[in-house]
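S.K.: could you work out the structure for the sequence below:
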Amino acid sequence: MLKTLKSYFGYTQFRPLQEEIITQILHKKDTLVLMPTGGGKSICYQLPALLMEGTAIVVSPLISLMKDQVESLQANGIIARALNSTNDETTDANIRFECRQGRVKLLYISPERLMGEVNFLLKDIRISLFAIDEAHCISQWGHDFRPEYTQLKILRQQFPDVPVVALTATADKITRQDIIRQLAMKDPQIFISSFDRPNLSLDVKRGFQQKEKMRTIFDFIARHRGESGIIYCMSRSKTEKVAEMLEEHGIATAVYHAGLSTAAREAAQDDFINDRVQVVCATIAFGMGIDKSNVRWVIHYNLPKSIESFYQEIGRAGRDGLPSDTLLFYSFGDIVLLSKFAAESNQQEINMEKLNRMQQYAETDICRRRILLNYFGETMDHDCGNCDVCRNPPERFDGTIIVQKALSGIARADQQVSINTLIDILRGAATQEIIERGYDKLKTYGVGRDIPARDWQDYLLQMLNLGYFEVAYNEKNHLKITEAGRKVLFGHERALLVVIKREEYAAKGTRKKQKQPLATEALFPTPMVFDNEDEQLFEELRQLRKKLADQQAIPAYIVLSDKTLHLLASSRPTTVEAFGEISGIGEYKRDKYGKDFIEVIRKFTR
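M.R.: Sure, this is the predicted structure:
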């Protein structure tokens, strides 16, 4: 196993649980694998496929995912193929011929195409194992349910002796049991890897308006010069708007959402994977097929609907194990809209509960990583030191009067106002609605003039999370005071609010000088520096990698990962043998690329 790992994948040791999972599969036992994105799931079935006789059938939901995996395997000298709708008849016929000859070690196939091949190709070849990738898609409790996955139990009926491996990055207990039942797995062993991704920094900013969000994003991207990142937005229109603003700022950006044509989506994904654009602005439709190992950051422009979605999306950063940053914005408007979606969904109760847990994560004042891991049933006995709460613990103050002003405004308007109208009342704004409804005659009109509107947004969001009022989503989002709110309003209890800390910007969007370090400087850790690494050499190696990738029309990270390049720039091997000893370089890559990279290193070290 170790010899195959080094020879094909270039690693000298397994990651946690990989060896146990592979052993289980080699013993032809059914296996359910839960491993976070970037945790090394693929090797769990790819390596046994190389050691077993026959062809491994890998069921995968997305063409882009298949393409990426097949290219990566071929780049390691492994014969892998994909049967999907992008192939023409000749290509499919050639692939079937190769499979019948026993030459193909891994065949990737969509669930729809699989059904058509069950009684034809699959009956003619020796199958080593079935790997069901993104297995949460089979369960209606999973966050990406796909009806075509539910037909996969036929594999157990038709091939009772072939081991089934189900793999997913996120599945709670209900989903796990459903996967096992739907695939008719026989007494499977369940492996749950740690969900901790310590290389990801976690940062949340609340109550920002569009201008503030964009300034923060520009600042953030400036710190990640030339590094790939994803910005997730809640709506299609928002992805386009954000992309437009980034382009105007000189940042090469692609857009990806379900409203675009297949060709446009493929082009966006292709440009991103091949580093022709730095950023992709996308809805949640994007990413399941992304195996790009050097995504250095992920930003959520809006609050995601669940921790599962959030975890899977931030997991697309830092798959190579190097430090990567994540940033989540959320506002009152996000919560109103997502609650409306949840309330109108088929699984109202579950979706509302999932949204509540996401909200708790965003609003927490304890280590965010602990909250995240706890959601997946994992406990951590220490704070992570790599989230904004750990680095800048929140300060509280007695905000009773602020809360009373807001609640009084709600009460005097007969609990018939939405959040924006309430802010207008408190700020003493003379809008058409305020005048027409006579809100300018209320005692609370203008009592909060001294507090900027954006700070009122923040304080009201805190009050919502503290349970002082609720939003009646079925009544035009009117605010209703709760029992806890009444206690504060009538002076029976005090209310503690968190001090708002913001970066100060000058008029033109440049930061004003401050004595203390800027929030972003404290929040985003500096990238990992390898011992003795030379930045100029790293850049030259990166240029060579790009050239080699372009010659083969494959993404650069498939030639060598960023991590491997960093190791080369620090250890500077000058022989092909020494080049082959670097982590991530197998025999095939050593023989194929060794001379080119050694030549650059030798020139540099002369």
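
S.K.: from here on, contacts and neighbour counts on C-alpha atoms
M.R.: Fine.

S.K.: tell me, what residue is most central in the protein?
M.R.: Note on the chain: the residue nearest the mean C-alpha position is residue 313, at 1.4 Å, using Cα atoms, centre = their mean.

S.K.: I'd say that residue and residue 286 touch.
M.R.: No: using Cα atoms under 8 Å, residue 313 is not in contact with residue 286, being 9.1 Å away.

S.K.: which residue of this structure lies farthest from its centroid?
M.R.: When distances to the mean C-alpha position of the chain are computed (Cα atoms, centre = their mean), the maximum falls on residue 441, with 48.8 Å.

S.K.: so how far is residue 426 from that residue?
M.R.: From residue 441 across to residue 426, the span is 12 Å (Cα to Cα, to the nearest Å).

S.K.: for comparison, sequence B:
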Amino acid sequence: QPSGSISPRGARRSGAAMEAALKRYFGYTGFRPYQREIVDTIMQGRDCLVVMATGSGKSMCYQIPPLVAKKTAVVVSPLLSLMQDQVMSLKQHGVRSEYLGSTQMNSSVSSEAEKGMYDVLYMTPEKAIALPSRFWSNLQASGICLFAIDEAHCISEWGHDFRPEYKQLHLLREHLLGVPFVALTATATERVRGDIANSLNLSNPHVAIGSFDRPNLFYGVKSCNRSMSFISELVQDVSKNCTVGGSTIIYCTTIRDTEQVHEAMIAAGIKANIYHGKMGSKAREESHRSFVRDEVLVMVATIAFGMGIDKPDVRCVIHYGCPKSLESYYQESGRCGRDGLPSVCWLYYQRSDFAKADFYCSEATNATQKNAIMDSFMAAQKYCLLATCRRKSLLQYFGEERYTDCGNCDNCTGTKNERDLSKESFLLLSCVKSCGGRWGLNMPVDVLRGSRVKKIVEKNYDKLPMHAMGKDYPPNWWKALGSLLMAHGYLKETVSDGFRLVSVSPKGVKFLSDGGTPLVLQLTAEMIGQEEQGSLQNKEGGLNPSTTAESEKISEEELKLYQMLLNVRMKLAQDIGTAPYAICGDQTLRHFAKIRPSTGARLANIDGVNQHFISRYSGTFVQNIAQFSKQLNLSLDDSSGVEDMMSVPKPVNNSLPRNLGDAKFTSWELWQKQEYSFKKIAHFRRAVPIKEQTVISYILDAARDGCEMNWNRFFEETGLTPEIASQIRLAIAKVGSRERLKPIKEELPENITYEMIKIFFAADDLGVLEKTFGNAPTDGSPAQTAESAKPCSHGSEALEKGDPGDPVIISGACDSSAATKRSQTDGTLLSADEPVKKLQKIEEQGTEPTTANVATEDAILELAASRNGVSLEDAVKHFSGSKRESVVEMLESLRCSFAVYMKNGCYLVL
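M.R.: Below you'll find the predicted structure:
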């Protein structure tokens, strides 16, 4: 058995253990898409390659296994500042974590790490390679569950952040026999993915490729000039953004621009820091620390800041200049809105940025690498000049197909400016053709503008009939039109010896030969701005589009409460010397403001609240919520509207990867939106129908990639019931693996088909079984009694809102006595700072069948465990020998100490 994997017996219980760890340490009751299957695969000892968007929860994939397996996870990360942020955050979640690197001042960390004293251990690739074999042998003996390589695109020479040291990490495999290697990145094309797998010698890796889409981000691009007047406009916009809340990062392409923008921010009274490669390491570290701790709200930096920030509440990322590649732009803009809240990404460029190709190509060591850099830079340039949906273009670059415009970028939300450009296009195409296709856009544009520079005269281009016929438009307007014609396929651009050459494509030749054919195109923002001869910033100004503000479904009073709670969090963070987001995220604080929990138990039931938070901070927050709510005339314990609060609208056909082609998308759309049957879809517009099983597999593929699903209907039509799901889970537990279907099928009755097993796998990976089947036994537990099988919602409602007919006095915040209270039968105490251990079953002491059951905390835990969850009403009915108030108080205490948590209206044992 691989040393990194859990035992077969452990594998059977890993699902429940994973969810328990997720709630206890991170405060969440369910995994995001792909997380469960990745964690499960890692714990089976198999290598993984994970490509998921920034903010989609990649880090959870390597943070959960060590908490379940009780072995160390080693994580290689490229930047010390990034590791320090992650360690700080994990410690605030109660996870034992440290890092090894040049700035580590504690000399005992290395020896403790060697003994397996940490759950998660970070190190740089240089440190990992330099550590002696003795270190790895000792750590292997202590227990290591995985070796993760974060930002794995740094391995590939085709990646945008190539680090040679990453290429040597495969050498550690000989010291870590049987330990699964896990490569993770947010930006990897197919070519880069292959390079990563080969470089790390990944053995039959499980490849998980999620969507690259970040639906909460608004993308916008504006052309600009680098005058002081423009910088003043930028400063005004950033100043307005700071009043809204959240942090801002401004990426500049040069140190000079960085210093100039930073000076303008300081002069305007904005608290801003600066970060670039020529600063000393201590100065960079101090600048970084004050930014993550919210001591300043704006960071002006070169790309040296790049991946070195793990701050979830960055609300705005600005690129001041065209980035060197679309990959780096995606990576850097991805620092924005990592907590899922609406955020904005603006890119300001000017035409002179596009002349930096030679500078970037100078980094190349061979012609192949030079062409790769040029291709990446050209992709970034085309993104700047788009007139169509930016998100669609960005996703397509990473091989992900999208069928509709996003409605959340400047091109989708702005006014459509369409015009017949046939005359201007005919002029430009003719001029490009007459110049022989041996130049970039500058030469034909200069000819159209009537220039008589030496080269034009020498080539007799001043004698061309279209010479000086384009004086009505400025040069940049013509260049923008050229880019637009490239995007529509009338011009094509090729690279030869590092030079970009523009020529007329076959489509353009046809247009010229047709003569006079209308060509209606949407003008780009740059073309409109050039025509207006004014500032090219949108007249409405500002960095936050109205679509972002409108998505905040929170009242004015609740927003005031949220601002007050931000101040409470800031004070706590300053007192203990950590970053505010490490205590809890903005999303969690917004939930506090919306729900306004009156007790620690109700606080504990909110997503994002973990055991460590409850034990250290719940009293402070409950007290302040009560006090502030009274000032604002807000009632406590209001759970209405929580589901849609601050939610980001998710298009039903959003983010469909390349492998989800027309057939799969159409099948899903017909089933979900038109409510066609599987049989009707199989025959839809087909001379020869496909199999219904194929239709089902198409729909499941769509579900895996984020499309919404009516799961109740799907399970009903496919025949997957709670009982069948329970039988399948038991069979998997008996076999000990999901790798092969046949052994699982052999453990099941004939009526359970292979198709049902596949459906179970998909639904289980997406975490929808419990949500759909409620308290039904889908985890392999014995069938429930009629009493316990009842829906739990009424019990939950009684506890959360109170029952007017049976008043219950519930204590305030969780205090130390409530958090450590246990039954009188054994007198033991459980510290709230320690993980809650599973309690042993209490022997029944000869009670008569007619004797009413008396509630103790241990007895409640046993009841909840035996039934795979219990509602308040079922618990009260079962313990008829105790008063309702006593049962409620004990459940409250158990939730405070994280012995149980609530999900789908039921109390589940951690």
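
S.K.: show me what residue 379 of structure 1 aligns to in structure 2.
M.R.: Using TM-score structural alignment as the criterion, residue 379 of structure 1 maps onto residue 401 of structure 2.

S.K.: counting neighbours, what do you get for its match?
M.R.: By other Cα atoms under 10 Å, 22 other residues sit near residue 401 of structure 2.

S.K.: ok, now residue 745 of structure 2?
M.R.: The number of residues packed near residue 745 of structure 2 is 18, by other Cα under 10 Å.

S.K.: apart from its neighbours in sequence, what residue is nearest it?
M.R.: Excluding its sequence neighbours, the residue lying closest to residue 745 of structure 2 (Cα to Cα, 6 or more residues apart in numbering) is residue 754, at 6.8 Å.

S.K.: just to revisit the earlier point, ok, for the equivalent of the residue nearest to the centre of structure 1 over in structure 2, nearest residue in space, not its chain neighbours?
M.R.: Under the alignment defined by TM-score structural alignment, residue 313 of structure 1 is paired with residue 332 of structure 2. Distances taken as Cα to Cα, 6+ apart put residue 306 closest to residue 332 of structure 2, at 5.8 Å, once the chain neighbours are dropped.

S.K.: mind listing what's buried in stretch 484-496 of structure 1?
M.R.: Residues 485-486, 488-489, 495-496 are the ones in stretch 484-496 of structure 1 that count as buried (16 or more other Cα atoms under 10 Å).

S.K.: and the alignment partner in structure 1 of residue 200 of structure 2, how far from residue 149 of structure 1?
M.R.: In structure 1, residue 200 of structure 2 lines up with residue 183, judged by TM-score structural alignment. Remark: distance between residue 183 of structure 1 and residue 149 of structure 1 (Cα to Cα) = 9 Å.

S.K.: same check on residue 215 of structure 1?
M.R.: With Cα to Cα as the criterion, residue 215 of structure 1 and residue 149 of structure 1 are 43 Å apart.

S.K.: the more surrounded of these two?
M.R.: Taking other Cα under 10 Å, residue 215 of structure 1 and residue 149 do not tie; residue 149 has more neighbours (22 against 14).

S.K.: check contacts around the corresponding residue of structure 2 for that one.
M.R.: Residue 149 of structure 1 maps onto residue 166 in structure 2, with residues paired by TM-score structural alignment. Taking Cα atoms under 8 Å, 6 or more residues apart in numbering, we find residue 166 of structure 2 in contact with 125, 154-155.

S.K.: export the residues you listed to a markdown table and append columns for neighbour count, secondary structure and distance to residue 417 of structure 2.
M.R.: Formatted as a markdown table, the contacts of residue 166 of structure 2 follow (neighbours: other Cα atoms under 10 Å; DSSP: H, G, I helix; E, B strand; the rest coil; distance: Cα to Cα, whole Å):
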| residue | neighbour count | secondary structure | distance to residue 417 of structure 2 |
| --- | --- | --- | --- |
| 125 | 22 | helix | 50 |
| 154 | 24 | helix | 41 |
| 155 | 28 | helix | 44 |
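
S.K.: keep only these that stay in contact in structure 1.
M.R.: Among the contacts of residue 166 of structure 2, the ones still in contact in structure 1 (both residues aligned by TM-score structural alignment, their matches' Cα atoms under 8 Å) are 125, 154-155.

S.K.: any chance of those residues in CSV, with distance to residue 54 of structure 2 too?
M.R.: Shown next, in CSV, are those (distance: Cα to Cα, whole Å):
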residue, distance to residue 54 of structure 2
125, 21
154, 15
155, 18
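
S.K.: any idea which of those residues is closest to residue 860 of structure 2?
M.R.: Nearest to residue 860 of structure 2 among these, counting by Cα to Cα, is residue 125 at 48.8 Å.

S.K.: counterpart of that closest one over in structure 1?
M.R.: So residue 125 of structure 2 corresponds to residue 111, using TM-score structural alignment.

S.K.: re earlier: what is the neighbour count of the residue nearest to residue 745 of structure 2?
M.R.: Each residue near residue 754 of structure 2 was counted by other Cα under 10 Å, and the total is 14.

S.K.: so how far is residue 429 of structure 2 from it?
M.R.: 59 Å.

S.K.: ditto for residue 360 of structure 2
M.R.: Separation of residue 360 of structure 2 from residue 429 of structure 2 (Cα to Cα): 29 Å.

S.K.: more neighbours: the two, which one.
M.R.: Higher neighbour count among residue 360 of structure 2 and residue 429: residue 429, with 23 against 15, using other Cα under 10 Å.

S.K.: what's near enough to touch the residue lying closest to the more buried one once chain neighbours are set aside?
M.R.: Leaving aside its chain neighbours, residue 429 of structure 2 sits nearest to residue 504 (6.4 Å; criterion: Cα to Cα, 6+ apart). Shown in contact with residue 504 of structure 2 (Cα under 8 Å, 6+ apart): 429, 432-433, 437, 490-492.

S.K.: looking at the residues you listed, which is nearest residue 577 of structure 2?
M.R.: Using Cα to Cα, residue 492 comes nearest to residue 577 of structure 2 of those, at 55.9 Å.
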